[in-house]
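**Q** Structure for the following, please:
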Amino acid sequence: MPGRLLRTICTGALAGLLAATTALTGTAATAAPVDEGESSVTGLLTRLRTLYQETERATEAYNAADEALKKQTADTHRTDAELAAARAALARGRDEAGRLARQQYQGRSALSPYLSLLLAPDPQHALDESHLVTRAARERATVVSRLEVAEKKAAALATAARTALTRRQTLLAAQQRQRQAVRTKMDEVERLLASLTPAQLAGLASLETSQTAGAQSQLLGSGTLDGTRTPSREGAEALRFAARQIGKPYEWGAEGPDTYDCSGLTQQSWGAAGRELPRTSQEQWRTLPRVPLAELRPGDLVVYFPEATHVALYFGDGLVIHAPRPGARVKVSPLAANPLLGAVRPDPDTVPLETFTPPELPEGATDGADEGYAGDQAPATDSR
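**A** Reported below is the predicted structural model:
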């Protein structure tokens, strides 16, 4: 019941806005010039939120493609190195086989080792020579066997290298498509924002603030959150890292140290605490152990939207640290600033600290709109 109540509280305002937008616009997925029906602040806010969610969905798809490309590139380099080593070993084997063949040709005899022993003036010397001949034969057989193995290994690695290269090229093309998808969505957001008047921008900020405050008040008043919980040692370290990033610009696909997207911030924060997390918000939601919202403790990851396209670190007292959107900066926001999907815990196997003092937040940590349209927000950056 607490989880259902919390989700209802946090999604109610968004559902109402979507209904209002449907009535006003019929769709919120494009950024055509604003018409009279879309000029209401409610319709504009819903439309902007939709565009930002689509942008973040595209960003996380880009992150997934980029992560797969990184892994495949490493695999391709490793396979290429193994192939180069196998070819070098094959070349050495062929040189050795050629040397033995030349020795056999230069020292060949028409007599068998048995006849050589019978006819030799010094039988002991003949026995020694026979032993050397036998050993040389075994050496030749070993060289030939190694050569056959090396040839098979080199052939298999050559096939693997071609497969790895093809896979890398496929992933590179997918990454480029996802990069273009993000840029297209960001262009739509920028065109919409550029078409708005200062009065409309101020109205958006005011409406978002009032809606978030209402949802946050219901959330805190429901008694769902337990303000006495403390993080683990790792969770406290992750929070301290995240707090030090406050004020840095959002950049899609960024993993720090100067800019972040939402999952890049959570991944690097927990990485600083010694825990390796998946790169994307969807993978963090899918692979990490779920924790009931009523049992949230600082350091847990809070995941938003039905497709898990946004993620934040729970700070405690109903607040989160996150990289909100293009055009915004890493900041502290109310837990109910976006529709909640649930929460996960990167360190379920640890015990909470007996006491915990939250990291000190810098001045202005809560300033700015989460949607990235206020005048004091960071520029939407793209270095790729």
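**Q** all contacts plus neighbour counts: C-alpha atoms, from now on.
**A** Noted.
**Q** Help me confirm that Gly342 is found in a strand?
**A** Yes - counting by DSSP: H, G, I helix; E, B strand; the rest coil, Gly342 is part of a strand.
**Q** dump the residue contacts of the nearest residue to it once chain neighbours are set aside.
**A** The spatially closest residue to Gly342, leaving aside those adjacent along the chain, is Val303, at 5.4 Å (C-alpha to C-alpha, 6 or more residues apart in numbering). By C-alpha atoms under 8 Å, 6 or more residues apart in numbering, Val303 lies in contact with Ser281, Trp285, Thr309, His310, Val311, Ala312, Leu340, Leu341, Gly342, Ala343, Val344.
**Q** and this one, so I can compare the two:
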Amino acid sequence: MNRRRCATAAITLVCALTVLASPGQAFAAPEPPPARPGALKDPFKDVPKKSLEEVRLEIEALYRKAASATDAYNLAKEQAERQSAEIVRLAQEIVKGQARIDALKNRAGAAARAQYRDGGLPPEAQLMLTSDPQLFLDGAGRIREGQKATRDLLGELSRTQADLASYTKDASAQWQKLEANRVKQEKAKKEINTQLAAAKKIEDRLQKEELERLVALEQQAEYKAQTAWLSSGVLKEINGRASVQGKRAVHFATAQLGKPYVWGAEGPESFDCSGLTSQAWAAAGKGIPRTSQEQWRLLPHIDIKDMRPGDLIIYHADASHVGMYLGDGAIVHAPRPGRNVTITGAGSMAILGVVRPDK
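**A** Here you go, the predicted structure:
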């Protein structure tokens, strides 16, 4: 109940915010450089001024692109870690397989040396030279056993060699995948840094007052979206109760309030959006995919009306963001770089759908 009051209070606080600047607030273009002798045209003369709302949307688009790239980075990293572990396992199997082959070859060599000590004659020929019937019968039984043992030995040697070749081939394939995912990681990392640098460059050109108005515009946009979502009457149908694991996940996620967003982070000091949700459910004893896109792809989907605390709400058409539902129309999430883990309205962003880790 305290957590529900906390969530409701947070939403009420957002709703109470007043707009500090209208969307038409002008954002000044950069100061033109000093004129150079012989210059034909001022390169900044025709640059149109942007409203602060246009700047907000531009920054939001850059952070969205960074979020998508972060998901790609996290997925490539997760796959690379699995492939590294598989390569280690295959290497261990290769070592054991080679040791087994060496042991089998030693047994085969021992049998060959024993035959040489017996004059080089095969057991069948030695048996034919005996004149004792009982000895002949006993020897025939031993020969059959020896022949079976030889066939078993050769069969095991053949299978072990085939396994060894398969392990080697699999290890080579996993290594190629590992290298491909490392390339994907580097590409995604470069894309993340490019988008974040572009967003920071825009924000650095804003004055303190403009930054404050920008935050107010962000809150206004979230409030408008949340109000529209609540006005649809959706909360009238949402009355699910959290599962035991769901309560644990919510407890973990809300304990991280105030910690900064850092792309690729999984705690304990910072998180990205899916790092928070995956670690919250890990703390509840349920492993789930690392990225929001994989959470959307692999976890069971449920209707919004059936939503309960602990469920994950996936946002945007590309599933690039995720938050954890708390109840009372609120989520806890790690928003973006420059922001901290916080509580906000579940309808403050474009909802793609809802997934349930413990269904």
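**Q** quick revisit: any idea which helix or strand comes after the host helix or strand of the residue nearest to Gly342 of structure 1?
**A** In this structure, Val303 of structure 1 is located in strand 301-304 according to DSSP states H and E. Once strand 301-304 of structure 1 ends, the next helix or strand along the chain (criterion: DSSP H and E) is strand 310-316.
**Q** Could you check how far that next one is from the centre of its chain?
**A** When C-alpha coordinates are averaged (C-alpha atoms, centre = their mean, to the nearest Å), strand 310-316 of structure 1 and its chain have centres 17 Å apart.
**Q** Stretch 316-335 of structure 1 too?
**A** Using C-alpha atoms, centre = their mean, the mean C-alpha position of stretch 316-335 of structure 1 is found 20 Å from that of the whole chain.
**Q** residue range for that stretch in structure 2?
**A** Stretch 316-335 of structure 1 lines up with residues 327-346 of structure 2 when matched by TM-score structural alignment.
**Q** what's in contact with stretch 98-113 of structure 2?
**A** Stretch 98-113 of structure 2 is contacted from outside by Leu153, Leu157, Thr160, Gln161, Leu164, using C-alpha under 8 Å, 6+ apart.
**Q** where does the residue nearest the centre of structure 2 land in three-state SS?
**A** Closest to where the C-alpha atoms of structure 2 average out (C-alpha atoms, centre = their mean) is Arg290, at 2.8 Å. Under three-state DSSP, the three-state class of Arg290 of structure 2 is coil.
**Q** circling back to that earlier point, what is the most widely separated pair among the contacts of Val303 of structure 1?
**A** In the contacts of Val303 of structure 1, two members sit farther apart than any others by C-alpha to C-alpha. They are Thr309 and Val344, at 14.1 Å.
**Q** circling back to that earlier point, per the alignment, the residue nearest to Gly342 of structure 1 corresponds to what in structure 2?
**A** Counting by TM-score structural alignment, which is the criterion used here, Val303 of structure 1 corresponds to Ile314 in structure 2.
**Q** how far away is that match from Tyr261 of structure 2?
**A** Distance of Ile314 of structure 2 to Tyr261 of structure 2, computed by C-alpha to C-alpha, to the nearest Å: 17 Å.
**Q** can you tell me which residue in structure 1 aligns to Ala198 of structure 2?
**A** Under the alignment defined by TM-score structural alignment, Ala198 of structure 2 corresponds to Glu188 in structure 1.
**Q** number of nearby residues for its match?
**A** Number of residues near Glu188 of structure 1 (other C-alpha atoms under 10 Å) recorded here: 20.
**Q** How about the one 4 residues further on?
**A** Leu192 of structure 1 has 19 neighbours, counted by other C-alpha under 10 Å.
**Q** Could you do Arg47 of structure 1 as well?
**A** The burial metric for Arg47 of structure 1, expressed as a neighbour count using other C-alpha under 10 Å, is 25.
**Q** That one -> structure 2?
**A** Applying TM-score structural alignment, one finds that Arg47 of structure 1 aligns to Glu58 in structure 2.
**Q** which element is its match on?
**A** In this assignment (DSSP H and E), Glu58 of structure 2 forms part of helix 52-117.
**Q** Quick check: that helix compared with structure 1, mean distance?
**A** Relative to the matching residues in structure 1, helix 52-117 of structure 2 has an average distance of 1.2 Å after the fit, by mean C-alpha distance after the TM-score superposition for structure 1.
**Q** What of stretch 191-198 of structure 2?
**A** Plainly put, stretch 191-198 of structure 2 ends up 1.6 Å away from its match in structure 1 on average once the two are laid over each other (mean C-alpha distance after the TM-score superposition for structure 1).
**Q** And that stretch, what's buried?
**A** Along stretch 191-198 of structure 2, these residues count as buried under the neighbour rule (16 or more other C-alpha atoms under 10 Å): Glu191, Ile192, Gln195, Leu196, Ala198.
**Q** what ranges do the strands span in the stretch 201-350 of structure 2?
**A** Along the stretch 201-350 of structure 2, the stretches classed as strands by DSSP state E, counting those that start in this stretch are 301-302, 312-315, 321-327, 330-333, 342-345.
**Q** how big's the offset between the last one and structure 1?
**A** By that I understand strand 342-345 of structure 2. Mean deviation for strand 342-345 of structure 2: 1.3 Å (mean C-alpha distance after the TM-score superposition for structure 1).
**Q** still on that earlier bit, so what does the residue nearest to the centre of structure 2 match up with in structure 1?
**A** For Arg290 of structure 2, the aligned position in structure 1 is Arg279, judged by TM-score structural alignment.
**Q** I figured Leu276 of structure 2 hits Ala253, correct?
**A** Yes - Leu276 of structure 2 is within contact range of Ala253, at 6.6 Å (criterion: C-alpha atoms under 8 Å).
**Q** Comparing the two, which shows the higher neighbour count?
**A** Here Leu276 of structure 2 and Ala253 are compared on neighbour count by other C-alpha under 10 Å; more neighbours surround Leu276, at 30 against 27.
**Q** counterpart of the more buried one in structure 1?
**A** Using TM-score structural alignment as the criterion, Leu276 of structure 2 maps onto Leu265 of structure 1.
**Q** got it, and Ala188 of structure 2?
**A** In structure 1, the residue matched to Ala188 of structure 2 (TM-score structural alignment) is Gln178.
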